[in-house]
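Enquirer: Sharing a model that was predicted from the sequence below.
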Amino acid sequence: MSVQSVLVTGGSGFLGGALLRHLATSKSYLPVAALRRECLDLPREIRRFMLADMTANADWRDALTGIDVVVHCGARVHVMDEAATDPLAEFRRVNVDATLNLARQAAKAGVKRFIFISSIKVNGEFTEPGSVFTADDTPAPVDPYGISKLEAEIGLKQLSTTTEMEVVIIRPVLVYGAGVKANFLSMIRWLQRGIPLPLGAVHNRRSLVSLDNLIDLIVTCFVHPAAAGQVFLASDGHDVSTTELLRSIAAALKKRAVLLPLPVSLVSAIARLVGRGAVAQRVFGSLQVDIGKNQRLLGWVPPFSFEQGLAATVKPFLENRKP
């Protein structure tokens, strides 16, 4: 198999950086990082392309020379406390306009395959008990972030019909792994400190995907002929409740989770009173996905277990633990 040159955008981010480090360990790939700032965590041998900003007018010609595959991880990500006066316009500026600008230049440069890291938010915000999202469901995004990701998907699909470049779309659920941030990081810190949490009686179902499983799916899509033109959902194939997740994280940390079995209705009401209703919906609601399509078309099943993913996630905390 010939060596593939792979351009990864968002190279300083959680997923982009991890993907680049993975590719750098293989002789099958020549990774190129698209960065807006220098990233010292990346191996020195990885070629850098410094970009002032991802815009609809950015010039990608130098970065795309000789590239076989583009993995577009760069994005304006979902934010909890939105400050923009027109959030949808801001998301569209980066996630739609800048994405399609890159894709058009990639097609012109002869890139064979463009892998777009989208979001499960394109499907929707939650699933009803007993139901799951699939890759071929009618999209139903709710927030500006999800809407912008869907619009980018539509634009990429249209581009693929008028050029020779193949497009693959991957919609991950919540991604966890070493270096995870946001709410998942907060949960780890709470459990590591032994803080009691009123989440001992949550019976929802959530799909998650470990960083290693997501990277394996992305790499599988580099050349697999059946991936072209498809949408795939990414998960571990192992769903848990919020209570089970917290207990599993604590076990990985070698801690005992102190979870108070308060009624979900009570905790939700308190969350709404303090302006955290959206957080409560994510904590108590369900979001399950079916990744059967991945196995049917790609022969792909998650190679790493949920427990392995959590072990990799908490490893930095265990290694940095003070005596």
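Expert: The structure has been received and is ready for your questions.
Enquirer: alpha carbons only for contacts and neighbour counts from here, please
Expert: Noted.
Enquirer: so where's the longest helix in this structure?
Expert: Longest helix in the chain, counting residues (DSSP state H): helix 144-162.
Enquirer: Run the chain-centre distance for that helix.
Expert: 17 Å (C-alpha atoms, centre = their mean, to the nearest Å).
Enquirer: how about it: buried residues?
Expert: Within helix 144-162, the residues scored as buried using 16 or more other C-alpha atoms under 10 Å are 144-153, 155-157, 159-160.
Enquirer: elements contacting it?
Expert: With contacts defined as 3 or more C-alpha pairs under 8 Å, 6 or more residues apart in numbering; DSSP states H and E, helix 144-162 has these neighbours: helix 87-91, helix 99-108, strand 166-172.
Enquirer: Tell me which of these sits most buried.
Expert: Comparing those by mean neighbour count (mean count of other C-alpha atoms under 10 Å), strand 166-172 ranks first with a mean of 23.
Enquirer: And the contacts of that strand?
Expert: 112-120, 122, 153, 156-157, 160, 209, 214, 218, 221, 227-235 (C-alpha atoms under 8 Å, 6 or more residues apart in numbering).
Enquirer: what sits against residue 124?
Expert: Residues in contact with residue 124 (C-alpha under 8 Å, 6+ apart) are 139, 140, 141, 142, 146.
Enquirer: now the helices for the protein?
Expert: Under the criterion DSSP H, helices of the chain are mapped to 14-24, 61-64, 87-91, 99-108, 144-162, 182-192, 211-220, 242-252, 264-273, 277-284, 292-298, 306-319.
Enquirer: dropping in the other structure now:
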Amino acid sequence: MNVIITGASGFVGQNLTEYLKQKDNQVISLSLRNKDWKSSFPVNADAIIHLAGKAHDTSNTSEDQEYYQINRDLTIELFNEFLNSEIKQFFYFSSVKAAADRVDHILTEETEAIPYTPYGKSKKEAEEYILNQPLPANKKVYVIRPCMIHGPGNKGNLNLLYKIVKKGIPWPLTAFENKRSFLSIDNLNFLVDQMLNKEDLASGIYNFADDDAVSTNELIKTINYAVGKKARLWNLSKK
């Protein structure tokens, strides 16, 4: 199978590219940074996996319009190229934040999406455009909403927590037994490969997560075990 991947140089892109190649797929990297990317748009492909986008900026220094230009407008352009091509499958990697920027319950495909940040809104508006376009009978569209992805080489928030724990800094919030979903890069790779090869899979929104939710306390204990340290957990009162 010939698979186009945008954002192939990122954490997910690098891992997914290698995995699909091991499964005897031909992977074609498409950079959307080049304004003339349409002139080199590969037409002899079976699927597009759109990973490229502007990630959530935790420092809040990005302009709101950047999110809409990259996550919404560029996605719409790419999707229109897909519609006008012979390519059969389109995977849009959105985000769990397109459904809810703050999660207080279990999310499903039926959850009403109410994002409030520019990042979440831009992802949601791209989803709406994709899912509202008339789709030829021979094409399929999959909107993927992954939660926090973990694995070797990840430089996100989970990596920051790893660095804090490795320094031996105590965790003072043991009294708060919160749980959240994570997604291993290995499970992500497996799921995408299965979807690529499952002919009767319906178009729609798919939430990706590992089977079990993990509390921050459990996560810190696991990281400490991995680095050979004793977990320093402080049970401060919630009051």
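Expert: Done, it's in. Fair warning: this is a prediction, and the values are worked out from it, not measured in the lab.
Enquirer: about what we covered before: to residue 126 of the first structure, which of the helices and strands packed on helix 144-162 of the first structure lies closest?
Expert: Nearest of those to residue 126 of the first structure, taken as C-alpha to C-alpha: strand 166-172 at 13.9 Å.
Enquirer: how far out from the middle of the chain is that closest one?
Expert: From the chain centre to the centre of strand 166-172 of the first structure is a distance of 12 Å (C-alpha atoms, centre = their mean).
Enquirer: so where in the second structure does it end up aligned?
Expert: Under the alignment (TM-score structural alignment), strand 166-172 of the first structure falls on residues 140-146 in the second structure.
Enquirer: what's the nearest residue to the residue positioned nearest the centre of the second structure if we skip its chain neighbours?
Expert: Nearest to the geometric centre of the second structure sits residue 146, at 4.3 Å (C-alpha atoms, centre = their mean). Spatial nearest neighbour of residue 146 of the second structure, excluding adjacent residues (C-alpha to C-alpha, 6 or more residues apart in numbering): residue 208 at 4.6 Å.
Enquirer: and if you look at residue 224 of the second structure?
Expert: Per C-alpha to C-alpha, 6+ apart, closest to residue 224 of the second structure is residue 231, 5.6 Å.
Enquirer: list the contacts for the one you found?
Expert: Counting by C-alpha under 8 Å, 6+ apart, residue 231 of the second structure touches 170, 220, 221, 224, 225.
Enquirer: can you check residue 318 of the first structure too?
Expert: So residue 318 of the first structure contacts residue 253 (C-alpha under 8 Å, 6+ apart).
Enquirer: For the buried ones among the contacts of residue 124 of the first structure, write the corresponding PyMOL selection.
Expert: Selection command for PyMOL covering only the buried members of the contacts of residue 124 of the first structure, criterion 16+ other C-alpha under 10 Å:
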select buried, resi 139+141+146
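Enquirer: got JSON lines for the contacts of residue 124 of the first structure, with distance to residue 298 of the first structure too?
Expert: Compiled in JSON lines, the contacts of residue 124 of the first structure are given as follows (distance: C-alpha to C-alpha, whole Å):
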{"residue": "139", "distance to residue 298 of the first structure": "22"}
{"residue": "140", "distance to residue 298 of the first structure": "26"}
{"residue": "141", "distance to residue 298 of the first structure": "26"}
{"residue": "142", "distance to residue 298 of the first structure": "30"}
{"residue": "146", "distance to residue 298 of the first structure": "26"}
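Enquirer: any idea which of the contacts of residue 124 of the first structure is the one closest to residue 52 of the first structure?
Expert: Nearest member of the contacts of residue 124 of the first structure to residue 52 of the first structure, counting by C-alpha to C-alpha, is residue 146, at 24.9 Å.
Enquirer: Excluding chain neighbours, what is closest to the alignment partner in the second structure of the closest one?
Expert: For residue 146 of the first structure, the aligned position in the second structure is residue 120, judged by TM-score structural alignment. Nearest residue to residue 120 of the second structure, sequence neighbours excluded (C-alpha to C-alpha, 6+ apart): residue 98, at 4.4 Å.
Enquirer: roughly how far apart are the equivalent of the one you found over in the first structure and residue 133 of the first structure?
Expert: Correspondence of residue 98 of the second structure to the first structure, assessed by TM-score structural alignment: residue 122. Here residue 122 of the first structure is placed at a distance of 10 Å from residue 133 of the first structure (C-alpha to C-alpha, to the nearest Å).
Enquirer: more neighbours, these two?
Expert: residue 122 (24 against 20; other C-alpha atoms under 10 Å).
Enquirer: Just give the number of residues close to the residue nearest to residue 146 of the second structure.
Expert: 23.
Enquirer: aligned partner of it in the first structure?
Expert: That one, residue 208 of the second structure, aligns with residue 234 by TM-score structural alignment.
Enquirer: what sits against that match?
Expert: 170, 171, 172, 173, 209, 214, 217, 291.
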